[in-house]
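Visitor: Below are the sequence and a predicted model for it; my questions follow.
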Amino acid sequence: MNVEKQIKLSFHGVDILNVQFIAENILDKNVNVDIIIKPKVFYPVNSPLEFKIIFDTQLKANGFFELKLNAIGHFSISNDVDEETQKKFINTNAPAIMFPYVRSFITTFTSNLGNVTGPLTIPPHFFSGQLEELTENSLPRP
């Protein structure tokens, strides 16, 4: 039996770096909450097999609240990956792996705000397209 080597994308966790929350009023449950998720990618110069996915996330209900957070997901990839597969892993798979952690954080955070927002659950999100590439100087800092 011939066993093929699996291409490996490894996930090493998520760090929530910054959280900003401003409440103006208690959320009216009939008001729409706007959700913006902007994934970006960073390639460390000294680690060619590693990359980081950065989520700039914002939830906002005008007149009620605004929540912003920055999260970084840490990933590595095996060195025998062709360029097309690598792009798919970076632009689609890695953000999809990281998303549930950010989603869970937001639900837990907002459920601890009591009646201000109540627990907010972000719906599933699908990622596609080329991610914006960040430089060392543009990375979010804690």
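Guide: On my side now, so go ahead. Quantities reported herein were computed from a predicted structural model and do not represent experimental measurements. Numbers count the residues shown, from 1 in each chain.

Visitor: CA atoms for contacts and neighbours, from now on please.
Guide: Will do.

Visitor: can you pull out the helices in the protein?
Guide: Ranges of helices in the chain, per DSSP state H, are 83-88, 94-111.

Visitor: now the angle from the biggest strand by length in the chain to helix 94-111?
Guide: Taking DSSP state E as the criterion, the chain has its longest strand at strand 9-23. Interaxial angle, strand 9-23 versus helix 94-111 (axes from the mean of the first three to the mean of the last three CA atoms, to 10 degrees): 30 degrees.

Visitor: which residues of the protein fall in strands?
Guide: 9-23, 34-42, 50-61, 65-77, 132-134.

Visitor: ok, structure two:
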Amino acid sequence: MGTIKNSPFKLDQFIVEEFSISRKPTKQGKIDFGINPSGTIDDTNKVFKLTLNVYIKDSNESFDIKITALGFFEFKLVRSVESLSNYFYTNAPAIIFPYIRAYISSITALSGLKAINLPVMNLSSLKEDLKANTSVEVISAP
């Protein structure tokens, strides 16, 4: 049996910073979906703030959703910012995306129209964008 290691980071908090939705009682068309990731590393406090700007709409204009979600990760076991691995950049979005999916499903179910259930997605393609859009600064966590 292999040894199980603790992860060098953990999700501390998930926040929906902004959310907007418009819905029409029209048959849902093909879904168009996009995610723009960015991050801020606070090396002093060992915190990483992940921001995911997500948009979801469909070809029949039956809905248009925009959400900005924040995930605050602690990385106390990491010795330096440089030691944050590709594993982190790949997995941080995957960790908070289920919260976004659940939030959208719940809110849309309450709108009186059919709930919008996003599929489970492989977000590994966001890794390079997240790395490119990550800065280092002091974060004032909520």
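Guide: Right, received. Where do you want to start? Since the structure is predicted, the reported quantities are computational estimates derived from the model, not experimental observations.

Visitor: can you list the strands of structure 1 in JSON lines and add distance to residue 91 of structure 1?
Guide: Output for the strands of structure 1, formatted as JSON lines (distance: least, CA to CA, whole Å):
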{"stretch": "strand 9-23", "distance to residue 91 of structure 1": "12"}
{"stretch": "strand 34-42", "distance to residue 91 of structure 1": "8"}
{"stretch": "strand 50-61", "distance to residue 91 of structure 1": "9"}
{"stretch": "strand 65-77", "distance to residue 91 of structure 1": "12"}
{"stretch": "strand 132-134", "distance to residue 91 of structure 1": "10"}
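
Visitor: Same list, the ones you listed, but as TSV with mean neighbour count and distance to residue 109 of structure 1 please.
Guide: TSV is the format used below for the strands of structure 1 (neighbours: other CA atoms under 10 Å; distance: least, CA to CA, whole Å):
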stretch	mean neighbour count	distance to residue 109 of structure 1
strand 9-23	14	10
strand 34-42	17	15
strand 50-61	20	12
strand 65-77	20	10
strand 132-134	14	27
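
Visitor: out of these, nearest to residue 101 of structure 1?
Guide: Of all these, strand 9-23 sits nearest to residue 101 of structure 1, with 7.2 Å by CA to CA.

Visitor: Verify the contact between residue 59 of structure 2 and residue 33 for me.
Guide: No - the pair residue 59 of structure 2 / residue 33 is not scored as a contact, 10.9 Å apart, by CA atoms under 8 Å.

Visitor: Kind regards, and thank you for your time.
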